[in-house]
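Engineer: build me a model from this:
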Amino acid sequence: MTVRPATSADILQVVDMVETLRAAVGGPVAVDRPWTAQVIARLIASPDAGVWVSGAGFIAGSLQPTVISPAPIAMEHGWWASDGSGLRLLRAFEAWADERGAALVQLSTGAEGPDLARLGYRRAEQAWIK
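Structural biologist: Next up is the predicted model:
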């Protein structure tokens, strides 16, 4: 499965996948489709962000400083694949982050998500919601 940068023609398909992702991880907030489409469009258009797609997968992220350091962090905003392309999508995001000098890549997974240690990641924080 080919991984490529998303275009505006991919926005609605990515929104559909965001809904599937939210359901799969038990996300606590319903997807607001118009808002999500606007966010995806902004990420596609931004020089400091990107969205990549496969046949049935996507990854989206942006470069952001933190309150700790101005060094850019590549922050993933959504990552889903039901076609076996998850690792290829991640590698595209990592390559983009590296090309732009990101100090690190930050990912999130669902509570029962994959262990990314085998890919060189380590758990740094946990998210809590109320």
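
Engineer: can we go C-alpha only for contacts and neighbour counts from here?
Structural biologist: Fine.

Engineer: helix or strand right after the helix or strand containing residue 23?
Structural biologist: Element membership for residue 23 (DSSP states H and E) is helix 11-25. Sequence order places helix 33-45 as the next helix or strand after helix 11-25, per DSSP H and E.

Engineer: in terms of secondary structure, what does whichever helix or strand comes after that next one contact?
Structural biologist: Next helix or strand after helix 33-45 toward the C-terminus (DSSP H and E): strand 49-54. Secondary-structure packing of strand 49-54 (3 or more C-alpha pairs under 8 Å, 6 or more residues apart in numbering; DSSP states H and E): strand 4-5, helix 33-45, strand 57-64, helix 86-99.

Engineer: buried residues, the second one. List them.
Structural biologist: Put plainly, it is helix 33-45. The neighbour-count check on helix 33-45 (16 or more other C-alpha atoms under 10 Å) flags 36-37, 40-41, 43-44 as buried.

Engineer: surely residue 8 is in contact with residue 44?
Structural biologist: Yes: Residue 8 lies in contact with residue 44 (C-alpha atoms under 8 Å); the separation is 7.5 Å.

Engineer: now the second one, please; I'll put the structures next to each other:
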Amino acid sequence: MIRPATEADIPRIVDMVARLVAAVDGPQKLCRIRTGQTLAGLITSPDGFLAVSDHGFIAATITQTVISPDPCAVELGWWAERDGLSLLKAFEEWADRKGATLKKMSCKGGTAQRILERAGYRAAETAMVK
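Structural biologist: Model (predicted):
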């Protein structure tokens, strides 16, 4: 079951973020305090979204780009050992309610990319990090 996260969920979601960091092998090290603060902010922000299931979470915010003033839903973190498609659908429904004209997800290939492609997402840019 997918539901809005509460403050009580934050420690468990931080643990899932740790698994996400290990899985993507990205350039940033996990700061559990900052992660917890960010998650708490998403719970209380009118532009924030944090949903959780027994096996995953998705975090997002509404922002704009320099290209357009239209609202853009940007995923900040997404981890699912199961329920990945259900979490994605919850994000999309929230984004639609917020009037987002663009939904932006990230992945490092693999299963997540296949789920996104089947859901109609396409590669628009490549993130380069240093």
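
Engineer: TM-score for these two?
Structural biologist: Once superposed, the chains reach a TM-score of 0.95 (TM-score structural alignment, normalised by the length of structure 1), with 128 aligned residues with a C-alpha RMSD of 1.0 Å.

Engineer: ok, back up a step: could you dump the helices and strands packed on strand 49-54 of structure 1 to TSV with distance to residue 123 of structure 1?
Structural biologist: Shown next, in TSV, are those (distance: least, C-alpha to C-alpha, whole Å):
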stretch	distance to residue 123 of structure 1
strand 4-5	28
helix 33-45	26
strand 57-64	19
helix 86-99	17
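
Engineer: quick check: which of those is nearest to residue 24 of structure 1?
Structural biologist: Across those, residue 24 of structure 1 has its closest neighbour in strand 57-64 (13.5 Å, C-alpha to C-alpha).

Engineer: tilt between the helix or strand just after that closest one and helix 33-45?
Structural biologist: The element immediately downstream of strand 57-64 of structure 1 (helix or strand, assigned by DSSP H and E) is strand 73-81. Interaxial angle, strand 73-81 of structure 1 versus helix 33-45 (axes from the mean of the first three to the mean of the last three C-alpha atoms, to 10 degrees): 120 degrees.

Engineer: other SSEs contacting strand 73-81 of structure 1?
Structural biologist: Contact analysis of strand 73-81 of structure 1 by 3+ C-alpha pairs under 8 Å, 6+ apart lists helix 11-25, strand 57-64, helix 86-99, strand 104-106 as its packing neighbours.

Engineer: mean shift between it and structure 2?
Structural biologist: In the superposition against structure 2, strand 73-81 of structure 1 averages 0.3 Å from its aligned positions (mean C-alpha distance after the TM-score superposition for structure 1).

Engineer: list the contacts of that strand.
Structural biologist: 17-18, 21, 54, 56-66, 86, 97, 102-108 (C-alpha atoms under 8 Å, 6 or more residues apart in numbering).

Engineer: can you select the buried ones among those for me in ChimeraX?
Structural biologist: Command for ChimeraX that selects the buried part of these, burial taken from 16+ other C-alpha under 10 Å:
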select :17,18,21,54,56,57,58,59,60,61,62,63,64,86,97,102,103,104,105,106,107,108
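
Engineer: measure how far stretch 17-29 of structure 1 is from the centre of its chain, please.
Structural biologist: 13 Å (C-alpha atoms, centre = their mean, to the nearest Å).

Engineer: swap that for stretch 82-93 of structure 2, please
Structural biologist: Chain-centre distance of stretch 82-93 of structure 2: 10 Å, with C-alpha atoms, centre = their mean.

Engineer: flag every buried residue along that stretch.
Structural biologist: 83-84, 87-88, 90-92.

Engineer: hmm, who's touching it?
Structural biologist: Contacts of stretch 82-93 of structure 2 with the rest of the structure, by C-alpha under 8 Å, 6+ apart, involve 2, 49, 51-53, 55-58, 60, 103, 112, 115.

Engineer: show me which pair in those residues is furthest apart.
Structural biologist: 55 and 103, at 22.6 Å, using C-alpha to C-alpha across the contacts of stretch 82-93 of structure 2.
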